[in-house]
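Undergrad: have a look at this prediction, sequence included:
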Amino acid sequence: MKKYKRLLIALNCLIVLMVFNYSIYKNEQLLDDNSIVFFELAPVDPRSLMQGDYMILDYKNSSTNTSDSIASRGYLVFNLDENNVGTKVRLQKDKEPLSDNEFILKYTKRNNWRLNFGAESYFFEEGQADSFERAEYGALKIDEDGNSLLVGLYDKDLKKINPKGEN
């Protein structure tokens, strides 16, 4: 029995590592293969005493007026302007239909009036909150299925905020 127990533990560890590495691979593909889309932020407080400095992001496109008719999971359909700034067109339950210059971003309903895009917090080094207070855009990389990764915060001129002067 001990022999099988060790084999089962080893097999479970292998499966966990495979799933974890596949997730990393998918995120790396998303970062490499997609262009940056900017979404305007609503102001929030950049401080958490329990976790250090971080900013909870609230996107202007995430607010809704009617919560009852919105599916708990779905897609925000948006279009892009000449600066790659996304603007909400509509919400829909499925990926299709899409018109020209329309793209999708997955959402879940956070509460009655807000949507969650999966990129709602940004962590930074302690003591750099002042630099990030001027953030007006969250930059996301979004794949064709609507999955997203937050890649940075940008100011009103769409310049990446780098408090240490890094590029």
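TA: Structure's in. What do you need? Numbers count the residues shown, from 1 in each chain.

Undergrad: going by C-alpha atoms from here, please, whenever you check contacts or count neighbours.
TA: Will do.

Undergrad: OK, contacts around the closest residue to D33 other than its chain neighbours?
TA: On the basis of C-alpha to C-alpha, 6 or more residues apart in numbering, the spatially nearest residue to D33 that is not a chain neighbour turns out to be D143, at 8.0 Å. Shown in contact with D143 (C-alpha atoms under 8 Å, 6 or more residues apart in numbering): L30, D33, N34.

Undergrad: secondary structure class of the first one, three-state.
TA: The local conformation at L30, judged by DSSP: H, G, I helix; E, B strand; the rest coil, is helix.

Undergrad: go ahead and confirm it touches I142.
TA: Yes: at 6.9 Å, L30 and I142 qualify as touching, with contact defined as C-alpha atoms under 8 Å.

Undergrad: and S48, how many neighbours does it have?
TA: Other residues within reach of S48 by the criterion other C-alpha atoms under 10 Å amount to 11.

Undergrad: next up, a structure to set beside the first:
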Amino acid sequence: MGTAMLYLANSHRRVLFWVVVTVVALLTMVNWRIAQFEQLLQDGKVVRFALAPVDPRSIMQGDYMVLEYAIAQEVRAALPEGMTQGQLLLTLDSQKVARFVGIYRDQPKTAEQLTVDFRLRNHRVKLASNSFFFEEGQADHFSQAKFGEFRVSERGELLLVNLLDDQLQPL
């Protein structure tokens, strides 16, 4: 009986060890990703995308705004058949609003150009986020959004920061 208890205790210790290792690994990865987002918020270049109008209501999820980008049609027209992700080559105007130049394929770019990641899902161009959630009852306020303001990293990763009105002021 004593051997069985010792074996049980050893197996419990092994399980506990692996549970602790797994939890520490997960927490480390989550905190690493949070730190990357914080760095992007602090150091990322500001880029704004004009939005196309979309209905801001979901019965299942509450109030939110589906983000459709004005450049989406240009992007879809320029995509080679079968391409579902990559990088867009953009320029910024004086107000930091993105203008589509083409699909980036490792060609040289000018100092004024930047690249951002994109994916094509269900025939929709997806940048960082295709939705923006807000408090219930705020649909009228956020339906005024004309631009999405993002931070972009050197690698082309985007992070949505604000929705902006037609004067580029945060809502």
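TA: Great, that's in hand. All values derive from a computational prediction rather than experimental measurement.

Undergrad: if we can go back for a sec, map the residue nearest to D33 of structure 1 onto structure 2.
TA: Using TM-score structural alignment, the partner of D143 of structure 1 in structure 2 is S153.

Undergrad: any idea how far that match lies from A25 of structure 2?
TA: 25 Å (C-alpha to C-alpha, to the nearest Å).

Undergrad: what residues in structure 2 pair up with the helix or strand encompassing Y122 of structure 1?
TA: When elements are defined using DSSP states H and E, Y122 of structure 1 is found to belong to strand 121-123. Residues 131-133 of structure 2 are where strand 121-123 of structure 1 aligns, taking TM-score structural alignment as the criterion.

Undergrad: mean shift of the matching stretch relative to structure 1?
TA: Superposing on structure 1 and averaging over aligned pairs (mean C-alpha distance after the TM-score superposition for structure 1), stretch 131-133 of structure 2 comes out at 0.7 Å.

Undergrad: mind listing the strands for structure 2?
TA: Listed in chain order, the strands of structure 2 (DSSP state E) span 45-52, 57-58, 62-66, 68-69, 85-92, 98-104, 113-121, 124-126, 131-133, 147-152, 158-164.

Undergrad: TSV for those strands, including distance to V75 of structure 2?
TA: Putting the strands of structure 2 into TSV (distance: least, C-alpha to C-alpha, whole Å) gives the following:
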stretch	distance to V75 of structure 2
strand 45-52	13
strand 57-58	26
strand 62-66	18
strand 68-69	10
strand 85-92	8
strand 98-104	7
strand 113-121	10
strand 124-126	8
strand 131-133	19
strand 147-152	17
strand 158-164	17
